[in-house]
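1. sequence first, then the predicted structure, then my questions.
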Amino acid sequence: MQEKTPVKVIDGRQLSDLLIEEMTQEVNERTQKGLPQPGLAVVLVGEDPASTIYVRNKIRCAEKAGLFSLVIRLDASCTQQALDDVVVELNERDDIHGILVQLPLPKHLSEARIINLIDPTKDVDGFHPVNVGLLSSGQAKLVPCTPLGCMEILEREMGDVSGKHAVVIGRSNIVGKPMANLLLQANCTVSIVHSKTIDAAALCRQADILVAAVGVAELVDQNWVKPGAVVIDVGINATEIDGKRKLVGDVNFADVADKCRAITPVPGGVGPMTIACLIKNTLTAAKQHDM
């Protein structure tokens, strides 16, 4: 009997370190040529614990790569006008190439308004309608960081994904839709599964590449997975197991792992690559600014 090839658990932290190392070298080469140091500004409104941790990790990663970084903290009770003024000022600063307003915002502030207010050439989250449109037409330079991180993982682990059938679970503007667009541009055949899909599991079982980004804890079990598939788990869900808080993905890792060729864990899979790709977008924005 032929031995089963052991599943590869994709180490997102290791891949993230590699990507940061590559960008650090590129930033050093820029500064040696006399080009400006890429600058990233992060705006944090309020003191949400999760947002505070995310911002700290993003700034740490930016500084590791040699970027100039700036954190602007506003009180949770700040007005829409005060937040607008901060973004407008950052739009005008030549030393800032990337602007990120940490979401979610307090309920009295408009996320849509702020996303639209950020200069599209500095929109390192890739959420501005201009960048969404450019992505749809295959011309985007700044792409949402999580899908970009997923593509980095796939390309580094699989090489050429052309011709593969990719199924994306979820159709959000942040992950699902841009992920599908990037896979199409990589010449995959792409299906999107969502809450109205009939027999979602059957469609997912056809996937060579399965990307789970729906926000339902451990939704995907082995009945959803084709033998030998590569599974990318974007979900981060807080659950309580035996009285202890634990983070799990949208994929039931223990149930699925033996069936697939490779899989990202939660935590330690897509998350670190998302942050690394924020730095990559900032470097891209700086290079666009040079032109």
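-> Now that the structure is in, tell me what you want to look at. Numbers count the residues shown, from 1 in each chain.

2. from now on I want contacts and neighbour counts done on CA atoms only, so please keep to that.
-> Noted.

3. where along the stretch 1-150 of the chain do the strands fall?
-> For the stretch 1-150 of the chain, the strands defined by DSSP state E, counting those that start in this stretch cover 8-9, 39-45, 68-74, 98-101.

4. which helices and strands does the last one pack with?
-> Using 3 or more Cα pairs under 8 Å, 6 or more residues apart in numbering; DSSP states H and E as the contact criterion, the secondary-structure elements in contact with strand 98-101 are strand 39-45, helix 80-92, helix 270-290.

5. reformat the ones you listed as TSV; add distance to residue 210 and mean neighbour count.
-> Below are these laid out as TSV (distance: least, Cα to Cα, whole Å; neighbours: other Cα atoms under 10 Å):
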stretch	distance to residue 210	mean neighbour count
strand 39-45	32	23
helix 80-92	37	15
helix 270-290	13	23
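
6. as a markdown table, the ones you listed with distance to residue 111 would be great.
-> Supplementary listing: the helices and strands packed on strand 98-101 in a markdown table, determined by distance: least, Cα to Cα, whole Å:
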| stretch | distance to residue 111 |
| --- | --- |
| strand 39-45 | 12 |
| helix 80-92 | 10 |
| helix 270-290 | 19 |
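
7. ok, back up a step: JSON lines for the strands of the stretch 1-150 of the chain, including distance to residue 113?
-> Output for those, formatted as JSON lines (distance: least, Cα to Cα, whole Å):
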{"stretch": "strand 8-9", "distance to residue 113": "40"}
{"stretch": "strand 39-45", "distance to residue 113": "15"}
{"stretch": "strand 68-74", "distance to residue 113": "17"}
{"stretch": "strand 98-101", "distance to residue 113": "11"}
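
8. residue 51: which of the helices and strands packed on strand 98-101 is closest?
-> Closest approach to residue 51 among the helices and strands packed on strand 98-101 (Cα to Cα): strand 39-45, 7.7 Å.

9. the closest one vs helix 270-290, what angle?
-> 130 degrees (axes from the mean of the first three to the mean of the last three Cα atoms, to 10 degrees).

10. so which elements touch strand 39-45?
-> Using 3+ Cα pairs under 8 Å, 6+ apart: strand 39-45 touches helix 49-64, strand 68-74, strand 98-101, helix 270-290.

11. got another one to weigh against that:
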Amino acid sequence: MGSTPENLPKNLPTPVTAAGRDGLAAILGRPEKAVVGLDFDGTLAEIVPDPEQARAHPEAVPALKALAPRVGSVAVVTGRPAGVAVRYGGFAGVPELEHLVVLGHYGAERWDAVTGTVHASAPHPGVASVRAELPGVLDRHGAWTGTWIEEKGRAVAVHTRRAKEPQAAFDALRGPLAELAARHGLVLEPGRMVLELRPPGMDKGVAFAEYVKETGATSVLYAGDDLGDLAAYAAVDKLRSDGVPGLLVCSGSEEVAELAERADLVLPGPAAVAGFLKDLAAALAQGA
């Protein structure tokens, strides 16, 4: 029998789907076997015009400190380099987060709080080639004004949020950057006013699914806000079909309707996500 709103804690928002309610109930029932996966930008941190200025919401780390000791594991799954996410999140050296894992570059890098070290695979050679050609491509398409290139080590991204017409710049560059990526064996990943060129086979779904398998989790939660999180959503759907209950949370944005439409629970941004995580920790404490 599926879970109903009546048998879930009143202090938590109720998922709109039966699968989401079952996922939440499974997490509450056996929290020690639950994995919580969280995107960084737009989920734990507000989206800002300059990605280098992004920082975790002030309530994010306190919420994680409350939740992490009560579940099997918490993993931050991000396209950023793992070390950058750790710095911008303020995750290092926090006693309650000693088992936090950051899966950076879509899983190509991994930071474990218990050791404080980053492990990484070899970089794709196409990234260096794309990095060298990218300025010329932007120049030929008249896209220098307002666009910004973000160096991500194992990937490179072009942001259009600061352009005079962000959506028009995004649309104009999507085709040329897809061609550039393909020419060097990379793929183009569109996001919220950002176009990322990165190696194939790297996505949040693969990273999250492999981590869930490693932990032996019997329930999962994943929260994200952007198109790159759709792969993680698909991974949770696959886990559900295999008998592992899951809850899909969207850190709400009008820019990415696809995610909100597939989510079991939509929350209005990082502050609300942090509040939900803190409330979930409180519910688990009451059930202990």
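-> Looks like it arrived, so ask away. From a predicted model like this one, the values you see are computed outputs, not experimental measurements.

12. quick TM-score on the pair, please.
-> After superposition, the two chains reach a TM-score of 0.35 (TM-score structural alignment, normalised by the length of structure 2), with 157 aligned residues with a Cα RMSD of 5.7 Å.

13. if we can go back for a sec, can you say which of the helices and strands packed on strand 98-101 of structure 1 is nearest to residue 151 of structure 1?
-> Ranking these by proximity to residue 151 of structure 1 (Cα to Cα) places helix 270-290 first, at 9.7 Å.

14. the closest one - contacts with which helices or strands?
-> Under the contact criterion of 3+ Cα pairs under 8 Å, 6+ apart, helix 270-290 of structure 1 touches helix 12-32, strand 39-45, helix 49-64, strand 98-101, helix 145-158.

15. can you lay out the ones you listed as a markdown table showing distance to residue 133 of structure 1?
-> Shown next, in a markdown table, are these (distance: least, Cα to Cα, whole Å):
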| stretch | distance to residue 133 of structure 1 |
| --- | --- |
| helix 12-32 | 27 |
| strand 39-45 | 23 |
| helix 49-64 | 26 |
| strand 98-101 | 19 |
| helix 145-158 | 16 |
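
16. mind checking which of the strands of the stretch 1-150 of structure 1 is nearest residue 284 of structure 1?
-> Smallest distance to residue 284 of structure 1 across the strands of the stretch 1-150 of structure 1 (Cα to Cα): 9.2 Å, for strand 98-101.

17. residue 190 of structure 1: which of the strands of the stretch 1-150 of structure 1 is closest?
-> With Cα to Cα as the criterion, residue 190 of structure 1 lies closest to strand 8-9 of the strands of the stretch 1-150 of structure 1, at 23.4 Å.

18. and the closest one, what does it pack onto?
-> For strand 8-9 of structure 1, the packing partners by 3+ Cα pairs under 8 Å, 6+ apart are strand 262-263.

19. packing partners of the strand it packs on?
-> Secondary elements touching strand 262-263 of structure 1 (3+ Cα pairs under 8 Å, 6+ apart): strand 8-9, strand 230-233.

20. point out the most buried one among these.
-> Counting by mean count of other Cα atoms under 10 Å, strand 230-233 has the highest mean neighbour count of these, with a mean of 28.

21. show the subsequent helix or strand relative to it.
-> Tracing the chain C-terminally past strand 230-233 of structure 1 and defining elements by DSSP states H and E, one meets strand 237-241 next.

22. continuing past that following strand, what's the next helix or strand?
-> Sequence-wise, the next helix or strand downstream of strand 237-241 of structure 1 (DSSP H and E) is strand 244-248.

23. list the buried residues of the helix or strand just after that following strand.
-> The helix or strand immediately downstream of strand 244-248 of structure 1 is helix 253-256, counting by DSSP H and E. Using 16 or more other Cα atoms under 10 Å as the test for burial, helix 253-256 of structure 1 gives 253, 256.

24. which other helices and strands does helix 253-256 of structure 1 contact?
-> Against helix 253-256 of structure 1 (3+ Cα pairs under 8 Å, 6+ apart) you get no helix or strand.

25. now residue 63 of structure 2: how far from residue 214 of structure 2?
-> Remark: distance between residue 63 of structure 2 and residue 214 of structure 2 (Cα to Cα, to the nearest Å) = 24 Å.

26. looking at these two, which one has more neighbours?
-> The neighbour comparison of residue 63 of structure 2 against residue 214 (other Cα atoms under 10 Å) goes to residue 63, with 20 against 9.

27. contacts only, for that one.
-> Applying Cα atoms under 8 Å, 6 or more residues apart in numbering, we find residue 63 of structure 2 in contact with 274, 275, 277, 278, 281.

28. element containing the last one, please.
-> In other words, residue 281 of structure 2. Assigned by DSSP H and E, residue 281 of structure 2 falls within helix 270-287.

29. packing partners of that helix?
-> helix 18-29, helix 60-67, strand 246-251.

30. the same query, at a cut-off of 10 Å, please.
-> With contacts defined as 3 or more Cα pairs under 10 Å, 6 or more residues apart in numbering; DSSP states H and E, the packing partners of helix 270-287 of structure 2 are helix 18-29, helix 60-67, strand 219-224, strand 246-251, strand 265-267.

31. which among the helices and strands packed on helix 270-290 of structure 1 is found nearest to residue 287 of structure 1?
-> Of all those, helix 12-32 sits nearest to residue 287 of structure 1, with 9.3 Å by Cα to Cα.

32. measure how the closest one sits relative to helix 49-64, angle-wise.
-> 50 degrees.

33. list the buried residues for helix 12-32 of structure 1?
-> Of the residues in helix 12-32 of structure 1, 12, 13, 15, 16, 17, 19, 20, 23, 24, 27, 28, 30 count as buried by neighbour count, 16+ other Cα under 10 Å.

34. roughly how far apart are the fifth one and residue 24 of structure 1?
-> This means residue 17 of structure 1. Distance, residue 17 of structure 1 to residue 24 of structure 1, using Cα to Cα: 10 Å.

35. do the same with residue 286 of structure 1
-> Residue 286 of structure 1 sits at a distance of 14 Å from residue 24 of structure 1 (criterion: Cα to Cα).

36. between these two, what contacts are shared?
-> By Cα atoms under 10 Å, 6 or more residues apart in numbering, residue 286 of structure 1 and residue 24 have these common neighbours: residue 30.

37. figure out the helix or strand that residue 184 of structure 1 lives in.
-> Taking DSSP H and E as the definition, residue 184 of structure 1 sits inside helix 176-185.

38. right, and the helix or strand after that helix?
-> As assigned by DSSP H and E, the chain's next helix or strand after helix 176-185 of structure 1 is strand 189-193.
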